[in-house]
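J.: below: sequence and its predicted model.
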Amino acid sequence: MTELHDLTVLVVGAGRGLGRGIATAFARSGADVIALARDGASLAALADTHPAVRTHVADASDAATARRVLGEYRPDAVIVVAGATPVMRGLTQHSWETFSVNWDADVKIAFTWAREALLQPLAPGSRVIIISSGAALNGSPLSGGYAGSKATQRFIAQYAHMESERAGMSVTFTTVMPRMTPAGDVGLAGIRAYAHQAGLTEDAFIEQLEPVITPELAGQAMIDLMTLDTADSAAGYLLTGAGLAPLT
């Protein structure tokens, strides 16, 4: 495990799934970890396992929370994992309210933290990593506006990076797009829906995804990305069970 004792890492959406795996990996590496999520019980369980982790129960989409937390901790890295579980159904079975769930959550969260990181601004050399989804590249016809919202998260990171460069801030914005995985509510919802559509059991569908992304693998991938020189960092990465692959 890479030792990161001088690093302060804020994980937004650390209560479950990949976010919890990322927070755990950085805590084990010796980094100073701030874990933010809406679910207080899940954060308490994380802190029981890793007492040095500092927790914040808050709505990740709230700009005042983002402003306050960034100003208080001045993190070296902000990793944004939070988002909503999409409603899984065909297009004609959606209402606009169900179709737009991830626009109102995921896009707003990415916009909020990217904007506040620029307005602070974070210290030169800081990084903001937005966890999007492989659906941003391939689509996801049973999850309403989910794929489009995740593609927009990628654009937000790109726009923020351009503003950082123009202003000479030296704050790096990167997008990571994980492939579908059973290691979280979003992936499980997708697996159930697409397995049913294909006439497969969930286990059989998951076998098609192997090697699958685990929370531990996601955590190590973020550590690998954080220890990579910014000059060698890509604007976006696909994350699979084999690890990170830069997007061109």
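T.: That came through, no problem. Residues are numbered from 1 along each chain as shown.

J.: all contacts plus neighbour counts: C-alpha atoms, from now on.
T.: OK.

J.: this protein: helices as residue ranges?
T.: Assigned by DSSP state H, the chain shows helices spanning 17-28, 40-49, 63-73, 96-99, 101-102, 108-119, 135-138, 146-167, 185-198, 202-209, 215-226.

J.: then this one, side by side with the first:
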Amino acid sequence: MNEMSGTSTLVVGASRGLGRGIAIAFRAAGADVVAVARRAAPLAELAAAHRGIGIEVADAVEEDTASRLIDRYRPQVLVLVAGAAPVMGDLHHLTWETFSANWHSDVRIAFAWLRAALAAPLAPGSRIVLFSSGAALNGSPLSGGYAGAKATQWFIAQYSQQLSDTDGLKISITTVMPRMTPHGEVGRAGIRAYAQAGGRSEDEFTRDLGPLITPQIAGAAMVDLVRSDPATLEPAYLLTGSGCSPLR
């Protein structure tokens, strides 16, 4: 897909952070973008600041949201960035409810939206990008079940790609794993917790992360990824401040 003009694009989790940057980048590339999020005010601000971005106030976790919006917009590009900020703390200070929070949000979002995309199904050639996390690769001992939830999102994407291939749907499903960044609620929470645990300032910890992912970098990287030839895609990519690199 080398030309984005008129490409129907849904960005789920677009009201802030990386999701907002991705919605803006796709619109700038000519796509017909609908931004989805739970909070009306930041979505309205996004639409007012960037002409041509449509908005849908909806909870991505709710059971019927995925099928309803996929049926309404029939996206050629679906980017799933939504998720919950984990409850930070050592394992013995968490309850089961706080430990499992991301299983009930992030994993459920991946399951619901990929299931709906396959069941619809999306048109041949459609592209789905699912945001997981670098924590799926490296673990995250201060964020409870977050790392496991993000790894399970990756598994769901792989299973969905296998089904697309088996059924001849020609839907490409790619997992993106961003490194920790202060330009998002989850990253800020992680930086705060790990800096405190190491007896360091947040600024010191952040400097050691290297080149940081910004909303603009994430947006440009996702447009490039979706424009690329599906035959050249890897199943998963690590996203850093330097862009995307394939995981093999």
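T.: On my side now, so go ahead. For clarity, every value in this text was computed on a predicted model and none was experimentally measured.

J.: where does the TM-score land?
T.: Put the two chains on top of each other and the TM-score (TM-score structural alignment, normalised by the length of structure 1) is 0.98; 247 aligned residues with a CA RMSD of 0.9 Å.

J.: follow-up on the earlier one: R89 of structure 1: which of the helices of structure 1 is closest?
T.: Among these, helix 185-198 comes nearest to R89 of structure 1, with 7.7 Å by CA to CA.

J.: quick revisit: could I get the helices of structure 1 as a markdown table with mean neighbour count and distance to M177 of structure 1?
T.: Below are the helices of structure 1 laid out as a markdown table (neighbours: other CA atoms under 10 Å; distance: least, CA to CA, whole Å):
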| stretch | mean neighbour count | distance to M177 of structure 1 |
| --- | --- | --- |
| helix 17-28 | 25 | 12 |
| helix 40-49 | 16 | 24 |
| helix 63-73 | 16 | 23 |
| helix 96-99 | 15 | 21 |
| helix 101-102 | 23 | 15 |
| helix 108-119 | 21 | 14 |
| helix 135-138 | 16 | 8 |
| helix 146-167 | 20 | 9 |
| helix 185-198 | 17 | 13 |
| helix 202-209 | 14 | 15 |
| helix 215-226 | 20 | 11 |
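
J.: just tell me which of these ends up closest to T55 of structure 1.
T.: helix 40-49 (6.3 Å).

J.: that older thread, in CSV: the helices of structure 1, plus distance to A235 of structure 1.
T.: Shown next, in CSV, are the helices of structure 1 (distance: least, CA to CA, whole Å):
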stretch, distance to A235 of structure 1
helix 17-28, 20
helix 40-49, 30
helix 63-73, 22
helix 96-99, 28
helix 101-102, 22
helix 108-119, 14
helix 135-138, 14
helix 146-167, 7
helix 185-198, 24
helix 202-209, 25
helix 215-226, 11
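
J.: give me the number of residues near the closest residue to A37 of structure 1 other than its chain neighbours?
T.: Leaving aside its chain neighbours, A37 of structure 1 sits nearest to G13 (4.8 Å; criterion: CA to CA, 6 or more residues apart in numbering). Number of residues near G13 of structure 1 (other CA atoms under 10 Å) recorded here: 27.

J.: which residues touch G13 of structure 1?
T.: G19, R20, A35, L36, A37, R38, A60, V80, V81, A82, G83 (CA atoms under 8 Å, 6 or more residues apart in numbering).

J.: could you redo the last one with a cut-off of 6 Å?
T.: Listed by CA atoms under 6 Å, 6 or more residues apart in numbering, the contact partners of G13 of structure 1 are G19, L36, A37, V81, A82.

J.: then E202 of structure 1?
T.: A195.

J.: from the contacts of G13 of structure 1, list just the buried residues.
T.: Buried members of those, scored by 16 or more other CA atoms under 10 Å, are G19, L36, A37, V81, A82.

J.: from the centroid of structure 2, which residue is nearest?
T.: For structure 2, the residue nearest the mean C-alpha position is V81 (2.3 Å; CA atoms, centre = their mean).

J.: which position in structure 1 pairs with R108 of structure 2?
T.: If you follow R108 of structure 2 across to structure 1 using TM-score structural alignment, you land on K108.

J.: the residue of structure 2 most remote from its centre and F205 of structure 2, how far apart?
T.: For structure 2, the residue at maximal distance from the C-alpha centroid (CA atoms, centre = their mean) is G199, at 30.6 Å. Distance from G199 of structure 2 to F205 of structure 2, counting by CA to CA, to the nearest Å: 10 Å.

J.: what do you get for V77 of structure 2?
T.: Taken as CA to CA, the span from V77 of structure 2 to F205 of structure 2 is 35 Å.

J.: closest one of the buried ones among the contacts of G13 of structure 1 to H94 of structure 1?
T.: Nearest to H94 of structure 1 among the buried ones among the contacts of G13 of structure 1, with distances taken as CA to CA, is A82, at 22.9 Å.
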